[in-house]
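1. give me a 3D structure for the following:
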Amino acid sequence: MKKPQGRIEPYHHPAAGWGALKQVAINLIKEKVTGGDYRMLLKQNQPNGFDCPGCAWPDREHASTFEFCENGVKAVAAEATSKRVTPDFFAAHTVSELMAQSDYELEQHGRLTDPMVYDAAQDRYVPIDWNAAFELIAKHLKALDDPNRAAFYTSGRASNEAAFLYQLFVRMYGTNNFPDCSNMCHEATSRGLPGTVGIGKGTVTLDDFEHADTLLIFGQNPATNHPRMLGELRECAKRGATIVSINPLKERGLERFASPQHTLDMLSPKGVQISSVFIRPRVGGDFALIKGVAKRVIELDDEALAQGTERILDVGFIAEHTVNFDAFAADLRAESWSTIVAEAGLAVDEILKLADIYVKGKAVISTWGMGITQHKNSVATIQLLSNLMMMRGNIGRRGAGLCPVRGHSNVQGDRTVGIEEKPTQAFLDRLAKAYDFEPPREHGYDVVETIHAMLEGHVKVFIGLGGNFAIATPDTPRTFDAMRSCALTVHVTTKLNRSHLIHGQDALILPTLGRTEIDTQNGVAQGVTVEDSMSMVHISYGMNRPASANLLSEIAIVARMAHATLGSDKVDWLDLASDYAKIRDGIEQVFDGFQNYNERLKKPGGFHLGVASRDRVWKTPSGKAQFVVHGIALDTPIHRARAEHGQKLMTLMTTRSHDQYNTTIYGLDDRYRGVYGLRRVLFANREDLTMLGFEPGQHVDITSVWDDGVVRHVEDFMLVEYDIPRGCLGAYYPETNPLVPLSSVADGAGTPTSKSIPVLLSPAKSATLGADTEAHAIAA
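-> Now for the predicted structure:
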C-alpha cells in the first residue's frame, strides 16, 4: 500500500486561538528567523513601525502592542527569513530543474541576494552588475518601435512612492500599459462603484464598525485573507450587532473566533460566535440573492404605504441624493420570484429572512471580497448591492456604508497614485502640468489584454514590479506561452517564484528590499506610505537589516530604470530616489487629498484621504447617486454549459488555503477546512458525488467547458466531501488557474471569472480509491 500523502481531518476549534499562536512559532522557526528579529513583531502595524506586507486591513489609530495575526506573521517571517538564494544557488540549478519544483518548494529557498540575468547557453541565471542590468532594460525599451509594445505590471505590495515613480517613468516612456493585481481581484469594485456613488472606494472607516448594528459579509473568508478583521467583528458581535455571512462556504472564522489578545477567548473551547446567520447561495448566486432582497424591500414598503405605517425606504435620502429610483423599483416589481430563487440557489424563505434582517438594521455595513468580484456579472452585482444600500440611506451615515475589503497591502494606494490602464483625462492633464510633458492618452492593456497582446506578438517587453504574474493569471499554459514569447522579461522581487522561470529570450531577476527592512538613502532612513482598504494613508519604516548588501529599494530600481532609459533632463530620477519626501511632494501636486502630505504623515496612524461618497458628495454625471438597472442574465456560459451537460456540469470556485497568501504558498495545510499536507483537493457535496458516481477520496481530473476549442484540463485531484451547495465545487489556486479561460472575464471590468468556472469531472487516469488517502467527510 502506498504511504498516505496528507490527511483530511475535521477541525473543531475556533479560528485563531492556540492554533494560530502555535503556527506563529512554527513559521518563525521554519523560516529560521534570528532571535533579534523576533522583536520586530512588536513594531508590526504600529505608528512608529512597519506596515504588514500582507493584507490591506486598516490599523486602529491607537494600536495595541499586539497588532499582528497568524498570516501576517507568515508574510513577515518569509521576508525576515535567514535563508538565502545566492548566485551559488543558481549555479547549482538550471531553470529546467527549478521548474520541476513545486511553488511551495520555490518559496522555501529564501531571499534573493543579487541581480541575475538568464544565460540560455547554460539554462541558468548568472550574476549581473546592477548597471549592466539597467542598460539591458534600456536597450530593449529603446529598441521597440512603439512604446505600447511594452507592459509594466504592478503588485499591490508596491508603496505609493514606488508606484507613483513607476507610472511617471512609464508614461514619460509613452504608454498606459499598466496591468496590475487590481485587474484580477477588485477591479469590479473600481469599475462598478463609480457608476452608482461616483468613486471606486469604500465609504466606511473603522469607527463605523463601532456604530453598526448590522453587518452583511459577502464572499469573504476573513480568518485567512484578512484575519485582523475578526477583531472588529468580535467587538461588533459582543455588543449585539447582527452579523450575516453570505457565502457558499461556511468559513470557520465567521462561525467562531478566539482572539489571542483576550484571555477568556483563549480559555473557552468555542471562542466567540461571530455570525448569527449564514446565507449560502450557490456559486454565482449573489446577484439574484441581492435582487431578491431589494425586491422584498420594495414589497414591504408598498405594504407600509398602503397601511399608512412607517416607510421602509429612506424616501428623504432617495429624493435628495439619488436619480433613477423609479426605473429601478419598476424593474424589481417586474422580476419573477421563481427566477430569483432558481438563480440564487436558495429557498425563498432564506431570501426573505435576509431582507427582514436588512430592513430592521438602522446602521448597516455591507462588506465584500473576491467571492463577489470574480464573476461575469460582478460589476452588476456590486452596483446592485450599492442600490440596495441606497434604498435605506445606508451610505454616508455613521455606522453604515460600503466596505470592499481588498487583498494586498497597498493595492488601493497603487491605483490612487496612478497605476491605472484607463486613466482619466483630468489626471493626465495634472500629471502633464506638474512634469512638463504630454502623457499618452489612449487606454492601455489590463492583465488579460496584456496576455493576449503577448500571444499575438504585440507586447515584447514585460517588466513586473513585484508579484508572480505567470501563476496569478488565468489560463496558465497560455500565459506561459505569452511570457516565453517576450524578448525581455524583468521581475523586481524579494524571493524566487514560478514567474522567474517562465522567461523571455532575455530575462532579469532584480532583488529588492522588503517592507520589513531598513531602507537608507544618503545615510537617512526612508519611510514609504501605503493606503489601506478604508483610505487611511500612513508611513512605514523597516526595522530589520537588509537580507543582502546588494539589494536596492523598489524606488531605487525604478529610478535607475528610468534614468537609463530616458535620461534625467526633465526629471532627476536619482535625486527623487535619494529622498522619498520629494516623491510625496510630486504626489501632492497631482492628486487631491494629499495636501501637506509629508506633514500629515507625522500624526500617528496617518490621515484619511477623504472619499466623496462618504460625505454624500456624488462625483457622477448627474451629480447624485445613481440607481442602475440590471436584469438577471439567463444566457451565460454556465447556463449554456448546463443546458448541454445537465446535472454533470459543476461550477468551480477557486480559493486560498489557510497556508497561502495570494500565490505565495507558506505550507501545505488548510486547517480550518480540515486539510493537512495536501493541495490538490476538490471540495464537493456528498449528494453530487453520489449522483456523479464518485466516492470521497477518489481522484479525479477536471476539464473546463468552454466554446473556444481550447482543452483546459488539470489532473489528479482528491475528492473531499464538504458542506458546499449542490452543483458547486471548491479548489485551491494556482493549481486550478489553468481551468480559467482567458476570454472568461467580468463584463465591464476584465477580471478573470475565477469564482465561476463550468467544469466536468472524470476519474483520474492514475486514480486509486480510498484508504491510502485517509479521506473522510468533514462534518457540517
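2. C-alpha from now on. contacts and neighbour counts both.
-> Fine.
3. from Glu517, how far off is Val537?
-> With distances taken as CA to CA, to the nearest Å, Val537 is found 20 Å from Glu517.
4. an error on my part: the question was meant for Thr224.
-> From Thr224 to Glu517 the distance is 25 Å (CA to CA).
5. with Pro752 instead?
-> For Pro752, the distance to Glu517 - CA to CA - is 34 Å.
6. other residues contacting the longest helix anywhere in the chain?
-> Identified as the longest helix of the chain according to DSSP state H is helix 286-307. Here helix 286-307 makes contact (CA atoms under 8 Å, 6 or more residues apart in numbering) with 281, 310-313, 329, 332-333, 335, 337, 340-341, 343-344, 351-352, 354-355, 359, 372, 377, 380-381, 384-385, 388, 632.
7. separate out the buried members of these.
-> Among those, those classed as buried by 16 or more other CA atoms under 10 Å are 281, 311-313, 329, 332, 335, 337, 340-341, 343-344, 351-352, 354-355, 359, 372, 377, 380-381, 384-385, 388, 632.
8. out of the residues you listed, which are inside helices?
-> Using DSSP H, these in helices are 329, 332, 337, 340-341, 343-344, 351-352, 354-355, 359, 372, 380-381, 384-385, 388.
9. next, the buried residues of the host helix or strand of Val448.
-> Val448 is part of helix 447-455 when elements are defined by DSSP states H and E. For helix 447-455, burial by neighbour count (16+ other CA under 10 Å) applies to Val447, Val448, Glu449, Thr450, Ile451, His452, Ala453, Met454, Leu455.
10. here is a second sequence; please produce its structure as well for comparison:
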Amino acid sequence: MTENSPDGVKPYSGPAGGWEALAAVAQAVRKEMETEVANTRALLRMNQPDGFDCPGCAWPDPKHTSSFEFCENGAKAVTWEATGKRASPAFFAEHSVSDLWSWSDHALEDAGRLTTPLRYEAATDHFVPVSWEEAFAGIAARLNALDHPDRAEFYTSGRASNESAFMYQLLARAFGTNNFPDCSNMCHEPTSIGLPQSIGIGKGTVSLEDFDHADAIFCIGHNPGTNHPRMLTTLRAAAKRGVPIIVANPLKERGLERFAAPQDPVEMLTLSSTRLASAYHQVKVGGDVAMLKGMMKALLAADEALRAGGGEGLLDRAFIAEHTVGFDDLRADLDTTSWSAIERRSGLSRAAIESMAEVYWNAERVIACYGMGITQHRHGTENVRQIVNLLLLRGNMGKSGAGICPLRGHSNVQGDRTVGITEIPTEAFLERLDAAFGITAPRKHGHNAVDALAAMADGSSRAFIGLGGNFAVAMPDPAVAFAAFRGLDLNVQIITKLNRTALLTATHSYILPCLGRTERDLRAGTQQAMTVEDSMSMVHASRGTLKPASDALISEVAVIAGIARATLAQCPIDWEGLSNDYARIRDKIEEVFPEFADFNARIAVPGGFRLPNGAAERVWHTSNGKANFLAGAPLDEDDGLDEGTLVCTTLRSHDQYNTTIYGLNDRYRGISGRRDVVFVNADDLAALGLSHGDTVDVVASDDRVLARQTAVAYPIARGSVAAYYPEANLLVDARDYDRQCGVPSYKSIPVKLRAHLAADRQAE
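-> Below is the predicted model:
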C-alpha cells in the first residue's frame, strides 16, 4: 500500500501548555460564554478559597493559590457548563427523540444547558416540560411500583458534591437497596479494592507538599497534559530542582515530555519549555505487571550483591520487619519469574527495566503516580498491588516525599466514596447511619456498574436513576447497554446537558436539569456552599458565582430531596430541612463519619482540611494490622495472543472530559477535526501490510468491529494500538472485566487490524 497523508493528521512539535494553551482558553471563552467579561472573571474565582472548585479534575489546589490557578481543560469544563446556549422546551418541541438520536454526542451536549424538567411522551416521541412536583410524583409512583427495592439502580457520577452524594446514598438506603453503580467502578475501582488489601486505605498516601521533597517520581500509565494538566506545574517544579521523573507509558505523550508554563513569563516570552521526563519507557499495553516485577527482581539482585560484598543492601529491612508481612512470598515469586517472560510481556529490555530500578534504589524518597492506564485492565487490581509492593521494599510509604498517588479524574469521585457511595458498605457505617436517621438500612451488598448493567440487561432491574454522568455511553458494549435501558420501566437522568443515555427512553423517562458547579446555589434565600475531596484527601468548600442558566433550575441536593419526599412518605428523615441548609447535611456527615469532626468549622478555613490517612502515618487498617506484600499470579512466558493480534487501549483526546466531547481536536497528538483514528506503531503497520493513512477496521470479534478508522503511525509500543473512548467501547465485551473489582477492561482489548476495503470485498 502507498503512504497516505490523511486530512487532520499532522505531527505536533510544540510543548504542552504555552501559548497554544492560552489561545485554547481564549477560544473556549469566546465560543461558549454569553457575557465574556463577567464570566472570564469567574475563571479567576476557580480553585480559590472563596470561589468554586474546578470540575475538570481532582488535582489538589496549592496552599497559596494564584489568580491564575486553572488550566486549559479546566477552563473548557467551566465554559462548557457556563455556555449561553440553551436546550429549552422549544428545542425539544422542535426535535423528536428519533431526530436527536442521529446527532453526534458532541452535538447533543453542544445544544446547551437544560432549563426545565422534562418527561418523555411516547405518543409524540418528544420530551415535554413538566413541573418539578409532577416529575417527583411520577418518579415516586414508578419506584414504589417495583416489587423489591433491589430492582432499582442508583448511579453516581464523581461530579456530585459530598453533600449531594451523602443525600443520594441516604435516599437509596432509606428506599431499601445498596445498588450503587458508580463511575469509580469504571476507572479507579482497582485502587478502591487493591489498596485497602495492601495498605488499609483506598486512597493515595501523598500530599501535594510531598512532591516538594521527593527524590524521584515515577509516572505510570497516565497522561497529565490532557487528564490533569495542573499536575504539570508540580512536575515542572520537581524537574527544575533535578528530580528524575521516570515515565512508563505505551504512547509518547507530550504532557510528560515537555511543558511551557503559561504562568512563567520567561518560558512564554522566549518560547522555551521544561523537560519533564528524564527517561521515557514505552511499556507494552498490559505489560505493567511484568515491568514492575522486573524492577523488583533487579532491586533484589542488586541488594543481594551489595550484601554479599559486606554492604547493608538496598531494602529497608527495618521497615519490612516492623510494618509488613508477605515479603518471603513476594521474593519467591520474583525468583521464579524469568527475565525472558518479563521482557516479552512488558515489551521492554532487561537493561531498560534495570535502569528504572537503579533510579528507584538511588532515591531515598519516591512517589509513584498512576492513572487509568494501570487500573482499566482485567488485571488492574494486581497492577495496583505491584506498585505498592515496589514502594514497600524501600519503605516508601508513610514518610515525607514518598508514597503512592492515584490520579483521579472526576473532581469528587474520591469524596463520593468517602461519604457512602458504595455497594459494599461496612456494618459499622450502616449502624451509624441507622442511628443518625432512625432507619434500618439494607445489609445485603448491592450492584456495582458491571452488575447493574447485567441486571438491567436480563430484566432483574427495572429502574435507573443517574446522578450525573452518561452511563450507557461510558459502559462497554453499547449494544447491550442501549437495549438494557430501552427495556426499563423508569429512566431518570439528573444532568446539566443532554446526552445519549437520556435519549434511551424507558416506559417512563425523565430529564431533571440541575445547577452546575459554577452557579450560585440559593436555598431558602441563602447562598449554599458544597464540598469536595480532591485526590489527596483534602476537603474544601466550593461556591458557585454565576447566575443559573434558568430560573427553574435547582441543585442536585434539592432534586434528591424532592424524589425522597415523594417516594418515602413514611420516612422519618427531614429531607426538606436538610436540603434547605447544607450545613445540616454536613452535621449529619460528621455524625456518620467521625473523620469529618468539626466539618462546618474546618471548611471555613481557606483551603479546608485533610481527612485522616492511616497509611500516610504508617498505621495500617488492614485485617492483620500490617502493610501486605501481595505477590499476585505467576507471570507466564506466553501472553496468549495469536499472531497478528494487538492489544488496544482506549484513550481520551485533549478536547474531551470523560464522555463529554468539547471538540474534535487532539492537539498534542497532532489530530484536528476528527476522532475516527487508530494509533499504531509504524513497524506493526508494515508487518500487517498497512500504511499510515489507510482506512482500517479494528476487530475484536465478529460482532464487535470499530469500522472505517484511519490508521495513524504513532510512537506507541510495539504490539499496542489506541483508539478514542467512548467510540471504541464497542470493542469491549461487557463480560470482560477485572474479577477482583469489576472494572471493565477498556485498556487491554485483544484486536486485529484489517484493511477496510478488504472487509468490503469479503462482504460482497
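11. on that earlier part again, so if I had to pick from Pro752 and Glu517 of the first structure, which one is more boxed in?
-> Under the criterion of other CA atoms under 10 Å, the comparison of Pro752 of the first structure against Glu517 puts Pro752 first, with 30 against 19.
12. which residues does the equivalent of that one over in the second structure contact?
-> When the second structure is aligned by TM-score structural alignment, the residue opposite Pro752 of the first structure is Pro744. Taking CA under 8 Å, 6+ apart, we find Pro744 of the second structure in contact with Met186, Gln376, His377, Arg378, Val450, Met475, Pro476, Val732, Ala734, Asp736, Tyr737, Asp738.
13. contact partners for the fifth one?
-> So the one you mean is Val450 of the second structure. Residues near Val450 of the second structure by CA under 8 Å, 6+ apart: Pro181, Asn185, Ala734, Gly742, Val743, Pro744.
14. out of those residues, flag the one nearest to Ile589 of the second structure.
-> For the contacts of Val450 of the second structure, the minimum distance to Ile589 of the second structure (CA to CA) is 21.0 Å, reached by Pro181.
15. gap between the equivalent of the closest one over in the first structure and Ala334 of the first structure?
-> With TM-score structural alignment as the criterion, Pro181 of the second structure lines up with Pro179 in the first structure. Plainly put, Pro179 of the first structure is 40 Å away from Ala334 of the first structure if you go by CA to CA.
16. before we move on, what about Gly399 of the first structure?
-> 32 Å.
17. and those two? which has more neighbours close in?
-> Per other CA under 10 Å, whichever of Gly399 of the first structure and Ala334 has more neighbours is Gly399, with 23 against 10.
18. surely that one meets Leu206?
-> No: between Gly399 of the first structure and Leu206 there is no contact under CA atoms under 8 Å: 9.2 Å.
19. what range in the first structure does stretch 80-93 of the second structure sit on?
-> Under TM-score structural alignment, the match for stretch 80-93 of the second structure is residues 78-91.
20. now swap in stretch 412-421 of the second structure and tell me
-> So stretch 412-421 of the second structure sits over residues 410-419 in the first structure, by TM-score structural alignment.
21. ends of the matching stretch, what's the gap?
-> One end of stretch 410-419 of the first structure sits 11 Å from the other (CA to CA).
22. distance from the chain centre to it, please.
-> 13 Å (CA atoms, centre = their mean, to the nearest Å).
23. give the buried residues for that stretch.
-> With burial defined by 16+ other CA under 10 Å, the residues of stretch 410-419 of the first structure counted as buried are Asn410, Val411, Gln412, Gly413, Asp414, Arg415, Thr416, Val417, Gly418, Ile419.
24. which one's the longest strand in the second structure?
-> strand 704-713 (DSSP state E).
25. what's it aligned against in the first structure?
-> With TM-score structural alignment as the criterion, strand 704-713 of the second structure aligns to 712-721.
26. contacts for that stretch, please.
-> 8, 475, 680-686, 689, 695-704, 736, 738-741, 764-767, 775-778.
27. in what helix or strand does the residue mapped onto Ala237 of the second structure from the first structure lie?
-> For Ala237 of the second structure, the aligned residue in the first structure is Glu235 (criterion: TM-score structural alignment). Here Glu235 of the first structure sits within helix 229-238, counting by DSSP H and E.
28. can you tell me what sits against that helix?
-> Counting by CA under 8 Å, 6+ apart, 57, 209-210, 212-213, 222-223, 243, 253-254, 257, 259, 272-275 sit against helix 229-238 of the first structure.
29. after superposition, how close is that helix to the second structure?
-> Compared with the second structure after fitting, helix 229-238 of the first structure has a mean deviation of 0.4 Å; criterion: mean CA distance after the TM-score superposition for the first structure.
30. name the helices or strands packed onto whatever helix or strand comes next after that helix?
-> Sequence order places strand 242-246 as the next helix or strand after helix 229-238 of the first structure, per DSSP H and E. Under the contact criterion of 3 or more CA pairs under 8 Å, 6 or more residues apart in numbering; DSSP states H and E, strand 242-246 of the first structure touches strand 214-218, strand 277-279.
31. distance from strand 242-246 of the first structure to the second structure after superposition?
-> Comparison of strand 242-246 of the first structure with the second structure after fitting gives an average deviation of 0.7 Å (mean CA distance after the TM-score superposition for the first structure).
32. and the next helix or strand past that strand?
-> strand 256-258.
33. starting at the chain centroid, how far to that following strand?
-> 24 Å.
34. same question for stretch 242-259 of the second structure.
-> Distance, centroid of stretch 242-259 of the second structure to centroid of chain: 20 Å (CA atoms, centre = their mean).
35. then stretch 642-659 of the second structure?
-> Using CA atoms, centre = their mean, the offset of stretch 642-659 of the second structure from its chain centre is 15 Å.
36. so for that stretch, first residue to last residue, what's the gap.
-> 32 Å.
37. how close does the helix holding Val448 of the first structure sit to the second structure?
-> Averaged out, helix 447-455 of the first structure is 0.7 Å away (mean CA distance after the TM-score superposition for the first structure).
38. in the second structure, which residues correspond to that helix?
-> The aligned range for helix 447-455 of the first structure is 449-457, by TM-score structural alignment.
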